[in-house]
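Trainee: following is a predicted model, sequence given first.
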Amino acid sequence: MNSRTITILRELMAARSPLTSDYLASINQVTSRTTREDVKQLDVTLSHNGAVVESIRGTGYKLHIKDDQKFRKFLQEVLEEEAGEAPLVPDLPEERTAYLIRRLLLTDDYLKLDDLAEEMHISKSTIQNDLKNAKKILANYDIHLESRPNYGLRATGSELKLRFCMAEYIFDRSEEAGQSLLNAQLTSLAKEDLTVIWKIIMNQIKENGLTLSDIAINNLFIHLAIAYQRIKNGYHVSLYNKDMDDILDKKEYQVAKKIVGRVEESFQVAFPQTEVAYIAIHLLGTKMLYQTGMEIDQVMEDDIYQVVMSILERIEEKLALGIRQDQELIISLGLHLKPAINRYKYGMNIRNPMLEDIKTNYPLAFEAGLIAGLVLEEYTDAKIDENEIGYLALHIGAAIERQKLKTGPKRCLVVCASGMGSAQLLFYKLKSQFGEKLDVVGTTEYYRLNQASFKDIDFIVSSIPIPEQLPVPVIEVNTILGDADLKKIETYVADPKQSIADYFKQDLIFLQKDFASKQEVLEFLADTLTEKKLVDETFLAAVEEREAVAPTAFGNLVAVPHPITPQSNQTFLAFCTLKRAIDWSGKRVQFVCLLSVEKESTADLQSMYDLLGRVIDDPAIVQRLLKARDYEAFIDVLPK
């Protein structure tokens, strides 16, 4: 089986409903005709292995498994073939890019484009395009391609960054720690040597009472294996003297010395001091585990606490999630950031195997993670990448879920300066207006506000301006509540249930457009929305700023671009379908949904994401929406 048919098989296995040849063609970047031939070939193969591909007229293809045991055995053979000694020739652009990066990283000599093109069975013009993508990726690691006439290309950069890049592109980190982590096709290390390194790490962790996460152990193992191989070949990491001094003072350096000592004894190699320091950086970059019952001052230095609170303030300011006072979130973020800041300081990479799932299933938490990442960049003066943002989003997502579990009415405190009489008037007006939906926990004068506890308070209703920054929102109203005042409070009290049709407006749906690039799509949507006075001229720049932090293509041919912070005076969605799929920062996209959230909105954004998710997560729905040629056909596809 080639990589296209393997991709088709994976898509069919994952699909809840039939998939069209158009969809499968878009995924593999081939014509529908080629896809139909690939499906026929796949069906012949599967028919001998316990399954068939059913073709359902007018609907698409569906996988039907007849003999579960036989099919499972076949899948095992496919996986073994993929990891076998004769790797598949890469077909897709991203596969070819990764292949080029591996080849460039693993040779000390120059590589000629003609030789690479022949090796990969592609044209010279194709490999030149792939090389552009490879250069962009390598540039993220400060690795550059040195060109020499008549010789070819060679990757050059600091030994530290070369290793980081190798860890990402040569080793498979998706498997269980310590199991087949190194691809024998790409390294001279024997399996027995890897087993020795693994045992050394595990023994030292146990002896020194360290608590490391699985991901941290994984990273340490991979990098120690790389270090051993590179030292054998005469390469060494170098660190600035000041950085060395900082590391030598740490307890983790002593543990690193023990680990390296055992490796030196086992393999008869000598690690210089800088290499020991490098292993210590990994131990400094491990993730501590949250222990229930700890007080914040027991687990967090003041500077880390300030960073955590700055992050939560910024998230509250931009997204109004109501999680700023979540003590479990404060502690878990603090425990995560203490070692993570060491990683940022030394430019260390960390892989997040859950990243795509987090982006797809917890988009609101991921947006909050992006905001957290921007605050961290200000604090550390280092670039925070998507992998780290994904880990921050997990902590934030847990807090969002905890917030949802809170039951009962919203709770507010009334503040008034003109005497208890007017405060009581406000109190009873609120009770009569909102009944069981709002629990008014009490009234207080402004000067006593600093004595009030904000625990379990959702917001404050005040008849006077409150200049201080409080941990909960303040709604300023008139002493005699008018309709406008009540409407303001209603937005905090209500739990609106939105229909999906409310977000699909006819004048914001643009079908079968013939754009050729991501930029064309964004410019068209931004210009159209500006003409309709829904946004201003700064909107496009805000969307592009968000794309620069992390592209918004979610797979399934869908992208959901949006500004990095709310820009508009109302919440809306704008849709654009394309005649042909385009490249969207490395992913194929044909269905674009631009999202804009109202500034200072207190609405439950997760509900909108849930509604949208029902549409864009289903390949069959997306394919039918892509075929729609008018508004009625488009709306008719939507889940009722």
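Mentor: Here it is on my side, so go on.
Trainee: all contacts plus neighbour counts: C-alpha atoms, from now on.
Mentor: Will do.
Trainee: so which residues of the stretch 1-150 of the chain form strands?
Mentor: Using DSSP state E, counting those that start in this stretch, the strands found in the stretch 1-150 of the chain span residues 51-56, 60-65, 144-148.
Trainee: let me fix that, I meant to ask about the stretch 401-550 of the chain.
Mentor: Using DSSP E, counting those that start in this stretch, the strands of the stretch 401-550 of the chain run over 410-415, 438-444, 459-462, 474-476, 509-513.
Trainee: let me know which of the ones you listed is the nearest to residue 360.
Mentor: Closest to residue 360 of these, according to C-alpha to C-alpha: strand 509-513, at 22.6 Å.
Trainee: check which helices and strands that closest one sits against.
Mentor: With contacts taken as 3 or more C-alpha pairs under 8 Å, 6 or more residues apart in numbering; DSSP states H and E, strand 509-513 sits against strand 572-584, helix 619-627.
Trainee: and the ones you listed as CSV, adding distance to residue 437?
Mentor: As requested, the helices and strands packed on strand 509-513 are exported to CSV (distance: least, C-alpha to C-alpha, whole Å):
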stretch, distance to residue 437
strand 572-584, 27
helix 619-627, 37
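Trainee: and the helix or strand hosting residue 592, what does it pack against?
Mentor: Using DSSP states H and E, residue 592 maps to strand 587-596. Using 3+ C-alpha pairs under 8 Å, 6+ apart, the elements in contact with strand 587-596 are strand 553-555, strand 558-559, strand 572-584, helix 619-627.
Trainee: use this one as the comparison:
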Amino acid sequence: MSLDERSTFLLTKLVNATDLVTVDHVTEQLGISKRTVHYDLKKINDWLEDNKLPIIQTQQGMGYYLSEQTKENVPYLMKELKEWQYHYSQTERVTLIGIELLTNDKPTFMKDFMERTKVSRGTASKDLKIVIRLLEDEELDLQFDRATGYIVEGKEENKRRLLSRFLTEVLTNKQLTEMMNVVYPLVKNEEEHIYTNLLPIKQIIINVEPILKVELTDDTIQVLAIQLVVLLQRLKGEHRIQLDPDEKEAVSSTREYEAATRISEELESQFKLSLSTDEICFITMHLLGSRVNYSEVSAVGNLEIEKLREVVSEIVHEFQIYACILFEQRKELEEALFLHLKPTYYRLKYNVPITNELTASVQQEYPDVFSITKRAVWPVELMTSKKLPDDEIAYLAMHFGAWMQKEELPGIKVGKAIIVCEKGIGTSNILKGQLEKLLTNVEVVGTVSRRQFINNQYDIDYVFSTSPIQHESVPVLTVSPILTQQDKEKILHWIEEIQSTPNDSKVPTSDIVMELVKKHGTIRDEEALRNELNHLFDPTPTTLSIERFERPMLNDLLHEETIQFATHTTDWKEAIKTASLPLLAKEQISSSYIDAMIKNVEDLGPYVVIAPGIAIPHARPEEGVNTVGMSLLRLDKTVPFSDKDKHQVKLLIVLAAVDNETHLKALAQLSDLLSEQENLDIIYNSTEKDDIIKLVSKYSN
């Protein structure tokens, strides 16, 4: 039994999947019917049975997956399949063509691209056009000559940057390396794969962490190793880099330069190559832009670093204004954000590329946080004179999202979990926040890197890991860093299965508590107490349910009862009190919340004035909010929140938030509404509430 092209593609997806593969996903990706998918799955199962492997598994109609035994053995069997049976995606074809162009010193022609990607001339030509656009983005030019073929012209620094991106795509794609045995100069020299050189190079990088006084993320070490592979390959071809003298002087005094020097000495020793000062500075720039799990570096820095700390504070301030929240532990947030923004700054400064595979997930699952972050990062864009790409914004949004979820959750914890994450602080913290909200009876004791987990012992009951990992005695579940609804259901089912498994060797926790109560007190109804203790410590599937947070639309909050008109108020305090009356009347807030809003302005200044003429007074949820709400007050005459012209207010929208997140959708819709001057004209000139209500409805979708 052999596999055709489509079945081979589907099998590779199943082998590489860290989550369930759904039929809907396959039909959408391949453009085939569900019936065809089921036919292909049967064909794969027949092939697996022929090879004496466990067939495809299914989980309660949620999706398909392969056993670990099958995943482990399939790649070796698939190497025996003919190469034409694997269908490269367009992204993969573009990657292969890009590598061919940037590594082949011999003449390269269209037929070489066709042979490499196994597609027609027309398809290869379309793929080449995409490659050309990527080259242009890096200020590189593709020249063609009938005798010499295609040649990439431009700065060596830019070539390496693009080549690193392409090679990262290949060396993190099992389908392109292990399974299909793709051969090209940068991955294979004679009979030895340069892929195998990544392991010793990774160790070289790990060895300089004490000099850097940081722990680099696992992902960062992988990417740095790939960039050093690129450097070695280019040096072997006598392609050397030349940096600006001012840039070299700027980086040569850093701790990272010392580490880069040590790395270069190791590379020279192992690979018999000579690295110039320019190459050492090139490595330094990449180290400066590397993401870390933690840092021992003191708070004191040069003028550039101190300016960056000011920028971090400004970004947090802007985020609080746009999100209408107040972070309780702001200094801790700023320190965590600085730890991430420092390498972001150097990546922007030295054009070090970064790819965030979670960007799309962040935009989909946390659209409001992403949007607010994008508006709040202008201080660092001003400092660098560069726009932050979405991949960088997504990382910052993950930091804010994690901090917004950071709160003490009530309840007794009956289990301990740890998160193993190779992607850094922001990623692990946002996953921690999601799990804490989902599993309220499980204490997430911390987040560690893969290396920390392997080298240490932890007293835990569950392990959640963002990459496959094994543990001898503790159950491990591989999860996505950004949890979808399906991911959450999968986690709950997994926890239920573990908690419902009897363990005769352990005395039930409820029995222990019962004996302690008997020893120190009187029990009126022993059976009722035992039932409640069993329910608390041995939760049934009904107690493990996903809490769904409904985020109200703008028109759910602003309507006939919460909109007011007034001629004027005596001062800004009276304006806040008047604007709050609808929420007070409906008992959505208490009078203490009004006092808290006024005190915030007295203590912090007129920060609630978000734009000329517009103020959004608010305080923390615990200061008197009962349910989420908004109320709008339009004044005919402005009321001053300070002596400055920009603090003269005609429109007040009081916000009562129950947490850091529930109000964000309505707030985003309000922000869109207020950003248009014609909408403000309608609000300021309207004589009927209906005019504003229609406007609110227009933006509530």
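Mentor: Done, it's in. This one's a predicted model, so the numbers in the text were calculated from it and none came from an experiment.
Trainee: after superposition, what is the TM-score?
Mentor: The pair, once superposed, lands on a TM-score of 0.60 when counted by TM-score structural alignment, normalised by the length of the first structure; 480 aligned residues with a C-alpha RMSD of 5.5 Å.
Trainee: now render the strands of the stretch 1-150 of the first structure as TSV, adding distance to residue 487 of the first structure and mean neighbour count.
Mentor: Putting the strands of the stretch 1-150 of the first structure into TSV (distance: least, C-alpha to C-alpha, whole Å; neighbours: other C-alpha atoms under 10 Å) gives the following:
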stretch	distance to residue 487 of the first structure	mean neighbour count
strand 51-56	52	16
strand 60-65	49	19
strand 144-148	58	15
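Trainee: dump those strands into JSON lines; add distance to residue 491 of the first structure as well.
Mentor: Formatted as JSON lines, the strands of the stretch 1-150 of the first structure follow (distance: least, C-alpha to C-alpha, whole Å):
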{"stretch": "strand 51-56", "distance to residue 491 of the first structure": "48"}
{"stretch": "strand 60-65", "distance to residue 491 of the first structure": "45"}
{"stretch": "strand 144-148", "distance to residue 491 of the first structure": "53"}
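Trainee: relative to residue 357 of the first structure, which of these is closest?
Mentor: Residue 357 of the first structure lies closest, by C-alpha to C-alpha, to one member of those: strand 60-65, at 23.3 Å.
Trainee: still on that earlier bit, most neighbours per residue, which of the helices and strands packed on strand 587-596 of the first structure?
Mentor: Most buried of these by mean neighbour count (mean count of other C-alpha atoms under 10 Å) is strand 558-559; its value is a mean of 22.
Trainee: for that one, packing partners?
Mentor: Contacting strand 558-559 of the first structure under the criterion 3+ C-alpha pairs under 8 Å, 6+ apart are the following elements: strand 587-596.
Trainee: got JSON lines for the strands of the stretch 401-550 of the first structure, with mean neighbour count and distance to residue 63 of the first structure too?
Mentor: Putting those into JSON lines (neighbours: other C-alpha atoms under 10 Å; distance: least, C-alpha to C-alpha, whole Å) gives the following:
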{"stretch": "strand 410-415", "mean neighbour count": "22", "distance to residue 63 of the first structure": "49"}
{"stretch": "strand 438-444", "mean neighbour count": "18", "distance to residue 63 of the first structure": "52"}
{"stretch": "strand 459-462", "mean neighbour count": "22", "distance to residue 63 of the first structure": "52"}
{"stretch": "strand 474-476", "mean neighbour count": "18", "distance to residue 63 of the first structure": "55"}
{"stretch": "strand 509-513", "mean neighbour count": "17", "distance to residue 63 of the first structure": "30"}
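Trainee: so which of those strands is nearest residue 60 of the first structure?
Mentor: Comparing these by their distance to residue 60 of the first structure (C-alpha to C-alpha), the top pick is strand 509-513, with 20.7 Å.
Trainee: against the second structure, where does that closest one fall?
Mentor: Using TM-score structural alignment, none of the residues of the second structure align to strand 509-513 of the first structure.
Trainee: could you give the angle of that strand to helix 619-627?
Mentor: Inter-element angle recorded for strand 509-513 of the first structure and helix 619-627: 80 degrees (by axes from the mean of the first three to the mean of the last three C-alpha atoms, to 10 degrees).
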